[in-house]
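**Student:** could you look at this predicted model? Sequence included:
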Amino acid sequence: MNVCAPKTLVRRSQMLHTERLLEFMTVPKEYNVVQGLIGLGPDIMLELLTDMTSVRDVQNFLAVDKATLVLKDHERFSKATETALADRTGTRVVFIKRLPQLATVLNPHPTEEEKEDVRTLMFDIMTRKDENTSQEAQRIKKTTLSFKNLRIDNNTSFYAWALIYINGIGQLKKELCIFPEIDTEKKQQLSREWFKTIQLPPPELRFEDVKSAGAYSIAKTVEGQLWSRGMKDDGSWDDGEQWTLNSHFNAKDGLIPSSLGPSKIRTFCFE
């Protein structure tokens, strides 16, 4: 008769119990296992894609290895990347000043001299130490151009331009645009002086859309409020550069009266 020591019996019992546990600890491969690595399965990686807010981040993630690249063929890939694809952010903008539409209709084959009238301007966000320098704050979501006709003397005037944009965290920002035709020190000086007079909404507000008709601009907050530049409270044109909460399109709690009751402004356009 063989007799085992008590400690040996305990160890064998623990080993048997562990083996039984391992038999039942099978994790569905579809959910969180890739090539035997627990916690790196398609569904978990798709959750990571859902939290990404830029196309560049998605591209970098897919390029890690073959295990991540195959996610592009997953049935849930389109849904997981909706946020990143809808964001449409970038860090650089190219403006193209083209010929007037009438000129292109009358002469669909412009000369080399006429082609020179098509000007471009590259814009990069200018980082300032006293502002938010995070990566998202240095991205561009929406852009538009505003302008002002400035007089040099009684007989001469020109247009000064400013870029109004929404950055990655929803703030309304501005940058001076010096197009090639602003080619004298006097024009550049007047442009800078005008640009300093532009007063934007408070930085704590979050915007989702901005449009401009040049001398008149509108921006919409996430809550549906409309802020405008170039319009007085009575609806007449305003020559100033102060962005204000537009009294014509805002009412109590961000809602405005309509035939269907109080409504929230979801979109707007210029005619």
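**Tutor:** Looks like it came in fine. Keep in mind that what you see is a predicted model, and the values were worked out from it rather than measured.

**Student:** CA only for contacts and neighbour counts going forward, please
**Tutor:** Will do.

**Student:** for the chain, which segments count as strands?
**Tutor:** Per DSSP state E, the chain carries strands over the ranges 33-34, 37-38, 92-97, 119-124, 140-151, 157-167, 172-177, 207-212, 217-221, 226-229, 244-245.

**Student:** and here is the other one:
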Amino acid sequence: MEVPSEYNIIGGLLGLGPDILLEILSELRLIPNAVQFLGVCNKTHQLMNHQRFMTIIETLSYPIEIINKDPDCAEFIDINCAQKKINKKKDESNTISLVQVLNNGIWTLEALFSNTEGFAAIGIVRDSYDIPAEVDYGAIPHTDHIASFYGQGYPYPVWYKRKGTKGNAGLDDNQILRLEFDSFKGTLILFIDNVQQPVYFSGIKEK
């Protein structure tokens, strides 16, 4: 007789296996609630590696809001509530940020660049810092408030407070880039095509 071990496991969270936990996750309607659920312990965090995880997450609703300081330079196209396409209309420096404050959980953002020739970056900005229009995120004073992973066109793949660090692969076009921010641990980790990069940011406690 086979035992449905994936459903109830002694020693698991409340004795429940991953399939039951995924059912609980699927009942949550808002991504912030799902983020908090995934951050309960290491076992719930591991649900992110389950083959059903992305299917469930796609059913959740958390509209993306973007701060657009230069509407003449960037065009935003809604794909759905969870995805946006950003087209640059001018060849100049711009830093685009999200409205959401990332706290109380584990947050994931995915992006894909095209036609950047290696001159692009993705990262995190202090919520209290107001990024001006038409600025280079790596320049002073912006770099004191923005931690970034850089593209292959730059000499350093990691940049913060005017200091570059090597060790990661530089970003390139047509890669699936995933940032994972853990507000409990204060870490920001980069994955390139599902491969975790060794250099990451830690000690992120300020909003």
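**Tutor:** The structure has been received and is ready for your questions. Because the structure is predicted, anything quoted here is derived from the model rather than measured.

**Student:** quantify their similarity with the TM-score.
**Tutor:** The TM-score (TM-score structural alignment, normalised by the length of structure 2) is 0.31; 86 aligned residues with a Cα RMSD of 4.3 Å.

**Student:** re the thing from before, dump the strands of structure 1 to CSV, plus mean neighbour count and distance to residue 14 of structure 1.
**Tutor:** What follows is those, written out as CSV (neighbours: other Cα atoms under 10 Å; distance: least, Cα to Cα, whole Å):
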stretch, mean neighbour count, distance to residue 14 of structure 1
strand 33-34, 16, 27
strand 37-38, 11, 24
strand 92-97, 12, 63
strand 119-124, 14, 65
strand 140-151, 19, 60
strand 157-167, 20, 60
strand 172-177, 20, 64
strand 207-212, 22, 61
strand 217-221, 22, 63
strand 226-229, 24, 69
strand 244-245, 18, 72
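
**Student:** among those, which is nearest residue 68 of structure 1?
**Tutor:** Closest approach to residue 68 of structure 1 among these is made by strand 33-34 (9.6 Å; Cα to Cα).

**Student:** show me what the closest one is packed up against.
**Tutor:** Of the remaining helices and strands, none touches strand 33-34 of structure 1 by 3 or more Cα pairs under 8 Å, 6 or more residues apart in numbering; DSSP states H and E.

**Student:** now the strands of structure 1 as a markdown table including distance to residue 19 of structure 1?
**Tutor:** As requested, these are exported to a markdown table (distance: least, Cα to Cα, whole Å):
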| stretch | distance to residue 19 of structure 1 |
| --- | --- |
| strand 33-34 | 21 |
| strand 37-38 | 19 |
| strand 92-97 | 59 |
| strand 119-124 | 61 |
| strand 140-151 | 55 |
| strand 157-167 | 56 |
| strand 172-177 | 61 |
| strand 207-212 | 57 |
| strand 217-221 | 59 |
| strand 226-229 | 66 |
| strand 244-245 | 69 |
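
**Student:** pretty sure residue 207 of structure 1 contacts residue 164?
**Tutor:** No - with contact defined as Cα atoms under 8 Å, residue 207 of structure 1 does not count as touching residue 164 (11.8 Å).

**Student:** for residue 86 of structure 1, find the nearest of the strands of structure 1.
**Tutor:** Of all the strands of structure 1, strand 140-151 comes closest under Cα to Cα, at 10.1 Å.

**Student:** what helices and strands are in contact with the closest one?
**Tutor:** When contacts are defined as 3+ Cα pairs under 8 Å, 6+ apart, strand 140-151 of structure 1 packs onto strand 157-167, strand 207-212.

**Student:** need the helices for the stretch 1-150 of structure 1, in chain order.
**Tutor:** Assigned by DSSP state H, counting those that start in this stretch, the stretch 1-150 of structure 1 shows helices spanning 6-24, 29-32, 42-51, 55-62, 66-69, 77-80, 82-87, 101-106, 112-115.

**Student:** any idea how far residue 161 of structure 1 lies from residue 18 of structure 1?
**Tutor:** Distance of residue 161 of structure 1 to residue 18 of structure 1, computed by Cα to Cα, to the nearest Å: 73 Å.
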